[in-house]
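S.K.: Let's see this in three dimensions:
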Amino acid sequence: MPDTQRPEWWFYHLSRTALEVAAPPLMQKCLEAGWRVLAVSPDMERLAKLDAALWTFDDASFLPHGQAEAPGLDAARQPVLLSAKLKNANNADALVLMDGTDAPVEAPFKRCMVIFEDGDKDTRARAREQFKAAKDSGLVTRYFQQTSAGGWKEAGV
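M.R.: Model (predicted):
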């Protein structure tokens, strides 16, 4: 990413579905844009559930991905890399932060996407802090709330 480009920060507030259901379509949109994705969570159980969801969320296809911690995995070749660590081993353009994972506000990505579940108060509070930090730094910030149908509606914040 050129030094002149600063990341956009997009926030996804889940209230209807689990993260494992909501994240795959967002990742698919990134791949359709020609971007690689790094998805980070310190929760290995979350990563395992997301791994399974990426294989099955669409009956017609799957999202090519791998888990960074898997033995023998060539992380650099993975279009979507699931990881417990914030290490851009697949040269990702989009960063997906889950379960309160933090990244520098000027992280070297085109887009940083924070996905958080409404019922997780600690993660929701962390997302608010991240939103404020990005906004205070003059970065593009967008906030989406899940609709009753499971889609997204941008909310004015």
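S.K.: Going by C-alpha atoms from here, please, whenever you check contacts or count neighbours.
M.R.: Noted.
S.K.: all strands for the protein, in order.
M.R.: 8-14, 37-40, 65-67, 80-83, 94-98, 111-117, 141-146, 152-154 (DSSP state E).
S.K.: Point out the most buried one among those strands.
M.R.: Ranked by average neighbour count under the criterion mean count of other C-alpha atoms under 10 Å, the strands of the chain are headed by strand 37-40 at a mean of 28.
S.K.: so what does that one touch, helix or strand wise?
M.R.: Counting contacts by 3 or more C-alpha pairs under 8 Å, 6 or more residues apart in numbering; DSSP states H and E, strand 37-40 packs against helix 19-32, strand 80-83, strand 94-98.
S.K.: structure for this one too, so we can compare:
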Amino acid sequence: MQVDFYQLGRSPLPRVLARIAERILADGGRLLIVAGSEAQAADLDAALWEGPDSFLPHGREGADQPVLIGLECTAANQARHIALADQRWRDEALAFDRAFHFFDADTLEAARAAWRALGARPEISRNYWSQDEAGRWRKTA
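M.R.: Next up, the predicted model:
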């Protein structure tokens, strides 16, 4: 099981999510995006429809959606990848093959606590990603 920690900074969350979703879809995978509220889910839905780069098939309901936005860690679309868009770690994400945990300066301490807790579990591989000054993502741990 792999958990990727993404420290948000220069790029807004919807843009980062879109890039990750594009890669997962290109590999034939599916993604569940977990929002923290109906308002955040609606915002992410709108942002993914209005993305400037390409069409990203997604929805709020249904097993036929390659990218599904929901409020729970339940993948009706049979996704094996989960993105925690609400910046809150939950162990339910460990049921997936890969989890993306996003956090910012306000949720940094909670992300550090999750990083330490997951580090004690040998079956979990962790990666820490941050952006450089040019906006490129760099694996820093």
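S.K.: Adding distance to A48 of structure 1, write the helices and strands packed on strand 37-40 of structure 1 out as TSV.
M.R.: What follows is these, written out as TSV (distance: least, C-alpha to C-alpha, whole Å):
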stretch	distance to A48 of structure 1
helix 19-32	10
strand 80-83	9
strand 94-98	13
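S.K.: between these, which gets nearest to M113 of structure 1?
M.R.: Counting by C-alpha to C-alpha, M113 of structure 1 lies closest to strand 94-98 out of these; the figure is 4.7 Å.
S.K.: Against which helices or strands is the closest one packed?
M.R.: strand 37-40, strand 111-117.
S.K.: quick revisit: and the helices and strands packed on strand 37-40 of structure 1: which comes nearest K121 of structure 1?
M.R.: Closest among these, once you apply C-alpha to C-alpha, is strand 94-98, at 13.2 Å.
S.K.: State the distance from the residue nearest the centre of structure 2 to A134 of structure 2.
M.R.: Geometric centre of structure 2, nearest residue: A83, 2.4 Å, by C-alpha atoms, centre = their mean. Distance, A83 of structure 2 to A134 of structure 2, by C-alpha to C-alpha, to the nearest Å: 24 Å.
S.K.: and what of V16 of structure 2?
M.R.: 15 Å.
S.K.: Tell me which of these two has more neighbours.
M.R.: Neighbours were counted for V16 of structure 2 and for A134 using other C-alpha atoms under 10 Å; V16 has more, 14 against 7.
S.K.: Show me what the more buried one aligns to in structure 1.
M.R.: Aligned counterpart of V16 of structure 2 in structure 1: A22 (TM-score structural alignment).
S.K.: In contact with that match: list those residues for me.
M.R.: Contacts for A22 of structure 1 (C-alpha atoms under 8 Å, 6 or more residues apart in numbering) come out as L14, G150.
S.K.: just to revisit the earlier point, quick one: which of the helices and strands packed on strand 37-40 of structure 1 is nearest L47 of structure 1?
M.R.: Set against L47 of structure 1 and scored by C-alpha to C-alpha, these come closest in strand 80-83, at 6.5 Å.
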